[in-house]
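Asker: Sequence first, predicted model second:
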Amino acid sequence: MAITYLLNLFSNILNSNPASQNFQQDLKITWGNDRGKIVDNGQIMTLTLDNFSGSGFESNFEYHFGKIDMQIKLVPGNSAGTVTAYYLSSVGDNHDEIDYEFLGNISGQPYTVHTNVYAGGKGDREQQFHLWFDPTADFHTYSFLWNPQTVIFSIDETPIREFKNRESIGIPFPKTHAMRLYSSLWNADDWATQGGRVKTDWSQAPFTAAYKNFKADACVRAAGRTSCGPQTVAWMTKKLDGLSLNRLKWVRRNFMIYNYCDDTKRFPQGLPKECQVRE
């Protein structure tokens, strides 16, 4: 079944794929009025949050498998209460979604990277990490690798999380729907920082995150047809090699701060089925 699925996709391969680094071509600001800006001849995008509104953008294209990279510089200083969300999502009640959410903190404290995976409208698969660098001092590359076998979250090519396709044992996997890329900067001080105990300090506003070097080696869904560029094909069967697995283990051992698969209080009737598959 998986082989047939891939062959059907590969039959639509085109000579090129709309993957570029020009925000004006690939992305559009969707809310926040002038709080979202595209500058530097389309090479840089900024999102801003103030005490009136946040802002956000979405991709012009829907993607259905591939690798998507974005370099992001997160909100500096006292960013407590703010959330910079960066995610893939389809629409509808039974939507699929693959999330990064960067939870701000008081100055000098580490950022928390909150991740989640939805399939068929069901999420509740949160894992959280602290970063091993200052994500506000410079741009870093945040990536999704999504193919029929796996979802891999990576930062600067270091994997931090993998969610494998285990449909064979009844676990939903985000495979059916094409998804757009979204990002937003918004206030969530009811939960984002230390469970909502630390509120947004509006004297620090406006808060700004910056984006550059967007790249989508991804299949594009348009007019009921999925088209894959030649560079995308290489990602269709990609999985973690030995070195990447060791990096993943290093991140999980040193920087993971929450894993839903370890939260027995949250799931008193038993952990989700995928949590019972230990590798």
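Answerer: Arrived safely. Numbers count the residues shown, from 1 in each chain.

Asker: CA only for contacts and neighbour counts going forward, please
Answerer: OK.

Asker: quick one: residue 2 and residue 8, what's the gap?
Answerer: 10 Å (Cα to Cα, to the nearest Å).

Asker: So for these two, which residue has more residues nearby?
Answerer: Higher neighbour count among residue 2 and residue 8: residue 8, with 12 against 9, using other Cα atoms under 10 Å.

Asker: Report the secondary structure state of the more buried one.
Answerer: helix (DSSP: H, G, I helix; E, B strand; the rest coil).

Asker: tell me which element residue 24 is part of?
Answerer: helix 23-26 (DSSP states H and E).

Asker: And the helix or strand following that helix, what does it pack against?
Answerer: Remark: after helix 23-26, the chain's next helix or strand is strand 27-31, criterion DSSP H and E. Using 3 or more Cα pairs under 8 Å, 6 or more residues apart in numbering; DSSP states H and E, the elements in contact with strand 27-31 are strand 55-59.

Asker: In contact with residue 100: list those residues for me.
Answerer: Applying Cα atoms under 8 Å, 6 or more residues apart in numbering to residue 100 gives the contacts 85-87, 113-116.

Asker: my guess is it is in a strand, correct?
Answerer: Yes - the assignment for residue 100 is a strand, going by three-state DSSP.

Asker: quick revisit: TSV please, covering the contacts of residue 100 and showing neighbour count and secondary structure.
Answerer: Formatted as TSV, those follow (neighbours: other Cα atoms under 10 Å; DSSP: H, G, I helix; E, B strand; the rest coil):
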residue	neighbour count	secondary structure
85	19	strand
86	24	strand
87	22	strand
113	23	strand
114	20	strand
115	22	strand
116	19	strand
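
Asker: what's the most distant pair in those residues?
Answerer: 87 and 113 (12.3 Å; Cα to Cα).

Asker: putting a second one here so we can go through both:
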Amino acid sequence: MFLQDDGTIALARYAVRPGPGEGVGPQDVFGFERPTDAVIQAFRTHDLMLVASDPAPFGSADPELSGDARFRNRLDMGDWRFRLNIGLGSTATEFRNVLIVKTCCGKLRDRLANPTTWTAPQAFIGEPDRITALSVWLQAFFSTATTRGRDPFDPDPLYKYFVDTVLDDPEWTGFVALNVTLDAMESLPDSLRRYGADFAAKGFTAHHFGASFGAPTGPLTSTFGLIDDTLSDPVSPPTTWLTSQNGQPGPATPGTAVVLKARFENSALADFSMGLREEDDGG
């Protein structure tokens, strides 16, 4: 976590990948520009344990607005783009686009099971019943991930870092966004954008993305994330799989995308597979 000279609170620096001919500017951070008093007070806390599902304290994420508090909500990893709209799509019992920032010691799993340890939860979540509902949801979300990552018969390596480090390493500090709604046409790299419409009707979800906090100097490169999204049903499983080649998705082939699994570490794609269902011939 970094405090910029202009007062911006950066959860990740060099978050926006510049396009051709573009340079990296001081605004290319994932964080809070001209932060509100609530955000400033929270980040002055020595042992920060911020859990947020209400976007109001963070200001607008609209890049066209200026002068007021703004949440710079875009984080690029390789050719993939992640964007967090805090709280968007949440209901009374189901939560989406949850932001967590941790600088304190102790397992994140344990901290999130005890809302009394959270930083100003009513300011960033709402009334006590809302805070309790979010804690219950978080525990269920983590339980599902743990079952996937530590299945004694078939552990899923995609969840290993999230479970072993983010959830259960008491020394881990960083930020993580959970159950994040993405725009497939924006998020997918150019080579896979032809499949964006396949996910558009249902919605496109990242299980999580975030960054581990390192030294207070130098770039923060330890970003990570996981997309594990399935549109298929047991009756019609994928018939073809695309995998990664030299750290990049393999060439696009005809078909409808029904499964996408992409794991990111250190700002780059680490594992990738996409399941396609063969297009019928119109018969």
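Answerer: Structure's in. What do you need? Bear in mind the structure is a predicted one, so any value in this text is a computation, not a measurement.

Asker: Any chance you could compute the TM-score here?
Answerer: Put the two chains on top of each other and the TM-score (TM-score structural alignment, normalised by the length of structure 1) is 0.28; 144 aligned residues with a Cα RMSD of 6.8 Å.

Asker: quick revisit: name the residues contacting each of residue 87 and residue 113 of structure 1.
Answerer: 100-101.

Asker: Now do the helices in structure 1.
Answerer: 2-10, 23-26, 230-233, 242-255 (DSSP state H).

Asker: Pick the most deeply packed of the ones you listed.
Answerer: helix 230-233 (a mean of 19; mean count of other Cα atoms under 10 Å).

Asker: Which helix runs longest in structure 2?
Answerer: helix 128-149.

Asker: list the helices and strands that helix packs on?
Answerer: helix 108-112, helix 121-124.

Asker: closest to residue 139 of structure 2 out of the ones you listed?
Answerer: helix 108-112 (7.5 Å).

Asker: And the closest one, what's buried?
Answerer: 108-109, 111-112 (16 or more other Cα atoms under 10 Å).

Asker: Mind giving me the packing neighbours of that helix?
Answerer: Against helix 108-112 of structure 2 (3+ Cα pairs under 8 Å, 6+ apart) you get helix 128-149.

Asker: change it to 10 Å
Answerer: strand 49-52, strand 98-102, helix 128-149 (3 or more Cα pairs under 10 Å, 6 or more residues apart in numbering; DSSP states H and E).

Asker: Just want the angle from the second one to helix 128-149.
Answerer: For strand 98-102 of structure 2 and helix 128-149, the angle between their directions (axes from the mean of the first three to the mean of the last three Cα atoms, to 10 degrees) works out to 80 degrees.

Asker: roughly how far apart are residue 99 of structure 2 and residue 270 of structure 2?
Answerer: Residue 99 of structure 2 is 23 Å from residue 270 of structure 2, by Cα to Cα.

Asker: Tell me which of the two has more neighbours.
Answerer: Neighbour count, other Cα under 10 Å: between residue 99 of structure 2 and residue 270, residue 99 has more, with 25 against 18.

Asker: so what's the more buried one closest to, chain neighbours aside?
Answerer: Leaving aside its sequence neighbours, residue 99 of structure 2 sits nearest to residue 177 (Cα to Cα, 6 or more residues apart in numbering; 4.6 Å).

Asker: Confirm that that neighbour sits in a helix.
Answerer: No - under three-state DSSP, residue 177 of structure 2 sits outside any helix and is assigned strand.

Asker: Next secondary structure after the longest helix of structure 2?
Answerer: Assigned by DSSP H and E, the successor of helix 128-149 of structure 2 is helix 160-161.

Asker: now for that next one, which elements pack on it?
Answerer: helix 128-149, strand 223-230.

Asker: Let me have the ones you listed in a markdown table, extended by distance to residue 2 of structure 2 and mean neighbour count.
Answerer: Output for those, formatted as a markdown table (distance: least, Cα to Cα, whole Å; neighbours: other Cα atoms under 10 Å):
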| stretch | distance to residue 2 of structure 2 | mean neighbour count |
| --- | --- | --- |
| helix 128-149 | 27 | 16 |
| strand 223-230 | 14 | 22 |
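
Asker: Out of these, which is closest to residue 187 of structure 2?
Answerer: Closest among these, using Cα to Cα: strand 223-230, at 10.8 Å.

Asker: Could I get the buried residue list for the helix or strand following that closest one?
Answerer: Tracing the chain C-terminally past strand 223-230 of structure 2 and defining elements by DSSP H and E, one meets strand 240-245 next. Judged by neighbour count using 16+ other Cα under 10 Å, the buried positions of strand 240-245 of structure 2 are 240, 242-244.

Asker: what's the spacing between residue 219 of structure 1 and residue 227 of structure 1?
Answerer: 5 Å.

Asker: likewise residue 186 of structure 1?
Answerer: Counting by Cα to Cα, the gap from residue 186 of structure 1 to residue 227 of structure 1 is 34 Å.

Asker: same thing with residue 184 of structure 1?
Answerer: 27 Å.

Asker: Kindly report the same for residue 213 of structure 1.
Answerer: 22 Å.

Asker: Which one's more surrounded, the two?
Answerer: Neighbours around residue 213 of structure 1 and residue 227, counted as other Cα under 10 Å, are more numerous at residue 227. The numbers are 23 against 18.
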